[in-house]
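# Okay, here's the prediction I keep looking at, along with the sequence it came from:
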Amino acid sequence: MTTPVRLLALVALVSAVGAGAQRHNSNAPIDFGADHIELQDKANRAVLAGNVSVRQAEMTLRAARMTVAYTGQVVDGSPQVSRLDASGGVVVTRPDQTARGQYAVYDLNRRVVTMLGGVSLVQGGNTVNGGRLTINLDTGRAVIDGSSVGGTRTGANGSTTTAPGGRVTGRFSVPKRN
C-alpha cells in the first residue's frame, strides 16, 4: 500500500538527490584505465575490459567492461567520444552520490546516464532502489522507476536485497530531534 506521504517522501528524495548535484562538465577530457583495450578503428569504437575506470571531471564510472563509441572526428589529437556502454557491476560516483547497477549508458551528446538492472542510488543516509535510473547531468535530476529489469543488489554493508519486480523501494534517514 502506497500512502501519499510515502510517495511525497520519495519525490522529495529524488528531487533532493538531483538538486544537490552540481552541473557536470561533459566537455572535460575523459581519462580511462583498464586491464585490456581493443581498438576497433573501422567501427569507431574501443572495448575496455577488466577493472575499467573512466573519469570525467568529478564523475567516475567503474565496470568490468566498457565500449567507447566515437564519431571518427579527431579534435586536438583526440577522437570525439559520443557514448560509453558499461556492463558488469557498474558503479557511478559523483561528489555526493553513488549509483550501482548491472548496466549503464552514458550518452555524452544528451548528457544523460541511464543505469539498468538492480539499481541503487545512495546520497548521504538515503537510498532508493529500482530497475532503472536516469540522471540528467545538466540539471542533476535523477529519476528512478521500478522497471521490470530489477534484480539483486548488494548494499554498502554487504547485505543482498531483491526488489519486487516493478517497484521502487528505499530508506530515508531522519534527522535527530531533541
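It's in. Residues are numbered from 1 along each chain as shown.
# When you work out contacts or count neighbours from here on, use the C-alpha atoms and nothing else.
OK.
# which residues of this protein fall in strands?
In the chain, the strands defined using DSSP state E lie at 30-33, 36-40, 45-56, 59-75, 78-94, 97-107, 112-123, 126-136, 142-145, 152-154, 160-162, 169-171.
# right, and these - which one's nearest residue 15?
strand 142-145 (7.2 Å; CA to CA).
# What number of residues are in the vicinity of the closest residue to residue 55 other than its chain neighbours?
In this structure, residue 55 finds its nearest non-sequential neighbour in residue 31, 5.2 Å apart by CA to CA, 6 or more residues apart in numbering. When neighbours are counted by other CA atoms under 10 Å, residue 31 registers 11.
# Isn't residue 31 up against residue 57?
No: contact between residue 31 and residue 57 fails when scored by CA atoms under 8 Å: they sit 9.2 Å apart.
# how close does the closest residue to residue 36 other than its chain neighbours get to residue 66?
Counting by CA to CA, 6+ apart, residue 36 lies nearest to residue 49, which is 5.2 Å off, once chain neighbours are set aside. Here the criterion is CA to CA, to the nearest Å. By it, residue 49 lies 6 Å from residue 66.
# Residue 49: what's it in contact with?
Each residue near residue 49 by CA atoms under 8 Å, 6 or more residues apart in numbering is listed here: 34, 35, 36, 37, 64, 65, 66.
# Residue 85 - nearest residue in space that isn't next to it in sequence?
Using CA to CA, 6+ apart, the closest residue to residue 85 is residue 105 (4.6 Å).
# Then residue 25?
Computed as CA to CA, 6+ apart, the closest residue to residue 25 that is not its neighbour in sequence is residue 57, at 6.2 Å.
# try it against this one:
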Amino acid sequence: MIRVPHLLLVAAPLGLLAAHAALGQVRHDSNAPIDFSAQSIELQDRANRAILTGGVTIRQATMTLTANRVTVSYTGQVTSGSPQASRLDAAGGVTVTRPDQTAKSNFAVYDVNRRVVTMIGNVSLTQGTNRLNGGRLSIDLDTGRATIDGSGVASSTAPGGGVTQQGGRVSGRFSVPKRD
C-alpha cells in the first residue's frame, strides 16, 4: 500500500517504533476516483454509507485494498453522478498494496479527507525482503511516512468478552547489501 523505498527504525516515546520513508516517493493521488468491486452491496442512503461484502476490491490510483467487508461512508454531496467517499472501514483479511509494498492486517480505516490509512491487528508490512510486524500501522499518503507500533486490539476471553488493548513490540527483518 505504502511505498517505502527504505525503512528506518526510529525509537519513539513510550517504546513506540516508527518506520519512515525517507527517499522521494511518488505521492499517492488521493483525488483519484475510488473504484470498487464486490459480490454484493447494500446502500444505506439515510446513513450515507454503502456496505460492500464478498471479496471486496477497492482501487485508487496505484493503491489497492482488498478485504472481506468494506463500509464506505460518504457525504451527501454528489459530483459527476457519484457520492463523495469520506471514509472506508475494512474488515477481514485486509491487504493494502502499492507498487513494491504490501501491508496486511485484520482491520483498516482509510480516512479519505485526512489521507491516512490506519491498519490494526496482526499488522505486517513487506517491501522486497524487508519485513515489519506490529499491532498498528499508520500511513500518511501525502508524506509517505509509515509508523508501526506494538499496540493493537485483540478479542478478550475475559468475562463479558469484547475487545481489549494489548501492549506489544514491533519486530522485523531488514536485508543488507551483499559484499564481495
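The structure has been received and is ready for your questions. Here the structure is a predicted model, which means the values were calculated and not measured.
# what does the residue nearest to residue 25 of structure 1 align to in structure 2?
With TM-score structural alignment as the criterion, residue 57 of structure 1 lines up with residue 61 in structure 2.
# Could you do residue 107 of structure 1 as well?
Under the alignment (TM-score structural alignment), residue 107 of structure 1 pairs with residue 111 of structure 2.
# and the closest residue to residue 104 of structure 2 other than its chain neighbours, what does it touch?
Leaving aside its sequence neighbours, residue 104 of structure 2 sits nearest to residue 95 (CA to CA, 6+ apart; 4.5 Å). Residue 95 of structure 2 is in contact with 64, 65, 66, 67, 102, 103, 104, 105, counting by CA under 8 Å, 6+ apart.
# Please name the nearest non-neighbouring residue to the aligned residue in structure 1 for residue 20 of structure 2.
In structure 1, residue 20 of structure 2 lines up with residue 15, judged by TM-score structural alignment. In space, residue 15 of structure 1 comes closest to residue 141 once its chain neighbours are excluded; the distance is 6.6 Å by CA to CA, 6+ apart.
# hang on, the earlier thing: what's the burial count for the match of residue 107 of structure 1?
Residue 111 of structure 2, neighbours per other CA under 10 Å, totals 17.
# excluding its backbone neighbours, what's nearest residue 126 of structure 1?
With CA to CA, 6+ apart, the residue lying closest to residue 126 of structure 1 is residue 172, at 4.7 Å.
# Just give me the match in structure 2 for that neighbour.
Under TM-score structural alignment, residue 172 of structure 1 pairs with residue 174 in structure 2.
# now residue 144 of structure 1
Using TM-score structural alignment, residue 144 of structure 1 pairs with residue 148 in structure 2.
# Run through the residues that contact that match.
By CA under 8 Å, 6+ apart, residue 148 of structure 2 lies in contact with 16, 17, 18, 19, 133, 134, 135, 136, 137, 138, 170.
# Find the residue closest to it in space, skipping its chain neighbours.
Closest residue to residue 148 of structure 2 apart from its sequence neighbours, by CA to CA, 6+ apart: residue 137 at 4.4 Å.
# Reformat the strands of structure 1 as CSV; add distance to residue 9 of structure 1.
Output for those, formatted as CSV (distance: least, CA to CA, whole Å):
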stretch, distance to residue 9 of structure 1
strand 30-33, 36
strand 36-40, 44
strand 45-56, 32
strand 59-75, 27
strand 78-94, 23
strand 97-107, 18
strand 112-123, 14
strand 126-136, 11
strand 142-145, 14
strand 152-154, 22
strand 160-162, 21
strand 169-171, 10
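# Ok, which of those comes nearest residue 19 of structure 1?
strand 142-145 (9.0 Å).
# To what extent does the closest one diverge from structure 2 after superposition?
Its aligned residues in structure 2 lie a mean 0.2 Å from strand 142-145 of structure 1 after superposition (mean CA distance after the TM-score superposition for structure 1).
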